[in-house]
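Undergrad: prediction below, plus the sequence it came from.
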Amino acid sequence: MLMVPPCRIGGDRTCWHAERLSARLNDTVELIHRLMTQSGVPMPDSQLRVVESLADRFTTTPFSYPEVGATRQDQLPRGYRRLEARIDVGHGRQRFLEVSDRLLTWQIHSESGLALQVSDPQVRQGAILIATLPLGPVKIDTRCRVVYLITDDRRAAFAYGTLPGHPETGEERFDVELTDDDRVVFNLRAFSRNAWLLARLGSTVSNRVQAMVNRRYLAAAAS
């Protein structure tokens, strides 16, 4: 829990504690901004570990948001940041099968610079994912569970939702599609908002990190 001491009331009723916290958050924003946009955040080698005990720990844990499965719907829920992005990643069935296999074996995630612990080597409904994103001296841990899985001749897709302890609440869908004109398209759909008080105070940091990770997903799918 974030504890903020009582405010010092002055002529302008300025709380110096809030000012100090704001200054520190701004410093953090600038640090992460430099890491991401100037020197770049180094992407470590793919790190993927299968930890079957995760299923025992988190299978019955409730999701941290009520709109479970809403990434299947045409309209994403209100009250969240919403994302819809797509990128062409090739042509033909062979390319579709290749990207689908990488998606459904967690490779696109691990190739995005995330260190992963998963309960299953293949994506399945109910699978648990704990992802760690290194940002210089800072590491961000996330916990998710797969909400649904779709596989057919022209689509491979799944969505996972956040569990308690994740700095965000919401759901994200990853979708590889073979279109009627033989293009292979990778789609992202998500809705989320900050869960922790500190994450809300540092929402600029959180939003930038989320945008960076989503760009990496798209780049990994296209590789």
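TA: Yes, it's here.
Undergrad: please make it C-alpha for all contacts and neighbour counts, starting now.
TA: Noted.
Undergrad: in the protein, mark out all the strands, start to finish.
TA: Secondary structure of the chain, counting by DSSP state E: strands at 47-50, 81-91, 115-118, 128-135, 138-152, 155-162, 168-178, 183-194.
Undergrad: how far off centre is the fifth one?
TA: When you say that, I think you mean strand 138-152. 8 Å (Cα atoms, centre = their mean, to the nearest Å).
Undergrad: any idea of the angle that strand forms with strand 128-135?
TA: Counting by axes from the mean of the first three to the mean of the last three Cα atoms, to 10 degrees, strand 138-152 points 140 degrees away from the direction of strand 128-135.
Undergrad: let me know whether residue 165 touches residue 142 as I believe.
TA: Yes - Residue 165 lies in contact with residue 142 (Cα atoms under 8 Å); the separation is 7.2 Å.
Undergrad: quick check: longest helix in this structure by residues?
TA: Secondary structure assigned by DSSP state H gives helix 16-37 as the longest helix of the chain.
Undergrad: got the buried residues for it?
TA: Residues of helix 16-37 classed as buried under the neighbour-count rule (16 or more other Cα atoms under 10 Å) are 25, 29, 32-33, 36.
Undergrad: kindly report the same for stretch 165-177.
TA: Judged by neighbour count using 16+ other Cα under 10 Å, the buried positions of stretch 165-177 are 166-177.
Undergrad: nearest to residue 132 among these?
TA: Lowest distance from residue 132 to the buried residues of stretch 165-177 (Cα to Cα) belongs to residue 166, with 10.9 Å.
Undergrad: quick one: the closest one from residue 219, how far?
TA: The gap separating residue 166 from residue 219 is 24 Å, by Cα to Cα, to the nearest Å.
Undergrad: put this next to the previous one:
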Amino acid sequence: MSRRAPIWERAVSYAAVGATRAPDLMEYPPTGYRPLERRALIGHGPARWEHAWTETLTWGIQQRSGFRVEVVETPAELDRMGYTPVGFDDDGSPIAPAVVDGSGERIYAADGRPLLRPGDTAWLGIPFGPLRLRFPARVVYVVDEPNRRGFAYGTLPGHAERGEEAFVVERSDDGSVWVSIRAFSRPGGFFWWLTSPVLRLTQGFYTARYLRALATPLAADTAPEAVVPQPADPAAGSAAAAETRDPA
């Protein structure tokens, strides 16, 4: 669909919707796309977990990383409906169409902020020299498990890239809290192909920010102990990413 269409009418600009869920994403990414996976320890305990998942499901990671998030209001007749993206099998073939149903009830965090749900759409703005670039994206799925929460967004026409990025926080049995970033992408058009080295550097820059975004000290009344990110192997020398996977 044209990038001139209202943002809430645009379809995502790639085919493999939901592929960031695939356990073998790094080995078998969608054809023509470059995968990425990062994971970092961001803290420990109930307060850190509550903070992490709430921020993740309210665009907090993006906002804390320097993005300006402009949520797009969907027309009321569509906002009352739930959105389920296309389903894919292990080979990436579509097996279930996207559907809209009447179960899309809006849920709010304790502080009153609306939690993300599939179908939510936003402009993500970043500074670029004297300019501020805006890129459209849509939430394609939400993870809501007792110890694992997050979401993924897909790019829309008009974005610099095509692909998907997932932001998931997890709580381990020992109470440690981790954030994982998984993505696959490629430049979104001819101009962006010409600037692909810059795109790749920009992606790396913001991914590093994502990993630090939820590790800042919490307010004294909610978190008497603040834990900064720690690498899985202190000898590795990375203060942000405990685990890194990237193609050679």
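TA: Now that the structure is in, tell me what you want to look at. Every value quoted in this text rests on a predicted model; they were computed, and no experiment measured them.
Undergrad: before we move on, back to that, tabulate the buried residues of stretch 165-177 of the first structure (JSON lines), appending distance to residue 223 of the first structure.
TA: Below are those laid out as JSON lines (distance: Cα to Cα, whole Å):
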{"residue": "166", "distance to residue 223 of the first structure": "28"}
{"residue": "167", "distance to residue 223 of the first structure": "29"}
{"residue": "168", "distance to residue 223 of the first structure": "28"}
{"residue": "169", "distance to residue 223 of the first structure": "29"}
{"residue": "170", "distance to residue 223 of the first structure": "27"}
{"residue": "171", "distance to residue 223 of the first structure": "25"}
{"residue": "172", "distance to residue 223 of the first structure": "21"}
{"residue": "173", "distance to residue 223 of the first structure": "19"}
{"residue": "174", "distance to residue 223 of the first structure": "16"}
{"residue": "175", "distance to residue 223 of the first structure": "16"}
{"residue": "176", "distance to residue 223 of the first structure": "14"}
{"residue": "177", "distance to residue 223 of the first structure": "16"}
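Undergrad: closest one to residue 66 of the first structure out of those, please.
TA: Closest to residue 66 of the first structure, out of all of those and judged by Cα to Cα, is residue 170, at 8.7 Å.
Undergrad: can you find the partner of that closest one in the second structure?
TA: In the second structure, the residue equivalent to residue 170 of the first structure is residue 163, according to TM-score structural alignment.
Undergrad: one step back: compare the strands of the first structure and give me the one nearest residue 211 of the first structure.
TA: With Cα to Cα as the measure, strand 81-91 is the member of those nearest residue 211 of the first structure (9.5 Å).
Undergrad: against which helices or strands is that closest one packed?
TA: Using 3 or more Cα pairs under 8 Å, 6 or more residues apart in numbering; DSSP states H and E as the contact criterion, the neighbours of strand 81-91 of the first structure among helices and strands are strand 183-194, helix 203-222.
Undergrad: so the longest one corresponds to what in the second structure?
TA: Using TM-score structural alignment, helix 203-222 of the first structure lines up with residues 196-215 of the second structure.
Undergrad: could you tell me how far the matching stretch lies from the centre of the chain?
TA: Going by Cα atoms, centre = their mean, where stretch 196-215 of the second structure is centred and where its chain is centred differ by 12 Å.
Undergrad: next up, the contacts around residue 109 of the first structure.
TA: Residue 109 of the first structure makes contacts with 103, 116, 217, 220, as judged by Cα atoms under 8 Å, 6 or more residues apart in numbering.
Undergrad: the second structure: which residue goes with that one?
TA: Residue 109 of the first structure maps onto residue 62 in the second structure, by TM-score structural alignment.
Undergrad: repeat that for residue 143 of the first structure.
TA: When the second structure is aligned by TM-score structural alignment, the residue opposite residue 143 of the first structure is residue 136.
Undergrad: which strand or helix spans residue 78 of the second structure?
TA: helix 76-79 (DSSP states H and E).
Undergrad: which bit of the first structure covers that helix?
TA: Counting by TM-score structural alignment, helix 76-79 of the second structure pairs with no residue of the first structure.
Undergrad: ok, then the element right after that helix?
TA: Next helix or strand after helix 76-79 of the second structure toward the C-terminus (DSSP H and E): strand 82-84.
Undergrad: packing partners for that following strand?
TA: The elements that strand 82-84 of the second structure packs onto, with contact taken as 3+ Cα pairs under 8 Å, 6+ apart, are strand 99-101.
Undergrad: in the first structure, what range does the strand it packs on match?
TA: In the comparison with the first structure, strand 99-101 of the second structure aligns to no range at all (TM-score structural alignment).
Undergrad: now that strand, how far from the chain's geometric center?
TA: Going by Cα atoms, centre = their mean, where strand 99-101 of the second structure is centred and where its chain is centred differ by 22 Å.
Undergrad: could you do stretch 168-187 of the first structure as well?
TA: Between the mean C-alpha point of stretch 168-187 of the first structure and the mean C-alpha point of its chain there is a distance of 15 Å (Cα atoms, centre = their mean).
Undergrad: what does stretch 64-71 of the first structure give?
TA: Between the centre of stretch 64-71 of the first structure and the centre of its chain there are 15 Å (Cα atoms, centre = their mean).
Undergrad: closest to residue 212 of the first structure out of the strands of the first structure?
TA: Each of those was scored for nearness to residue 212 of the first structure using Cα to Cα, and the closest is strand 128-135 (10.8 Å).
Undergrad: can you list the residues that contact the closest one?
TA: The contact list for strand 128-135 of the first structure (Cα under 8 Å, 6+ apart) reads 32, 35, 41, 54-55, 58-59, 113-120, 139-146.
Undergrad: go again with 6 Å.
TA: The contact list for strand 128-135 of the first structure (Cα atoms under 6 Å, 6 or more residues apart in numbering) reads 114-119, 139-145.
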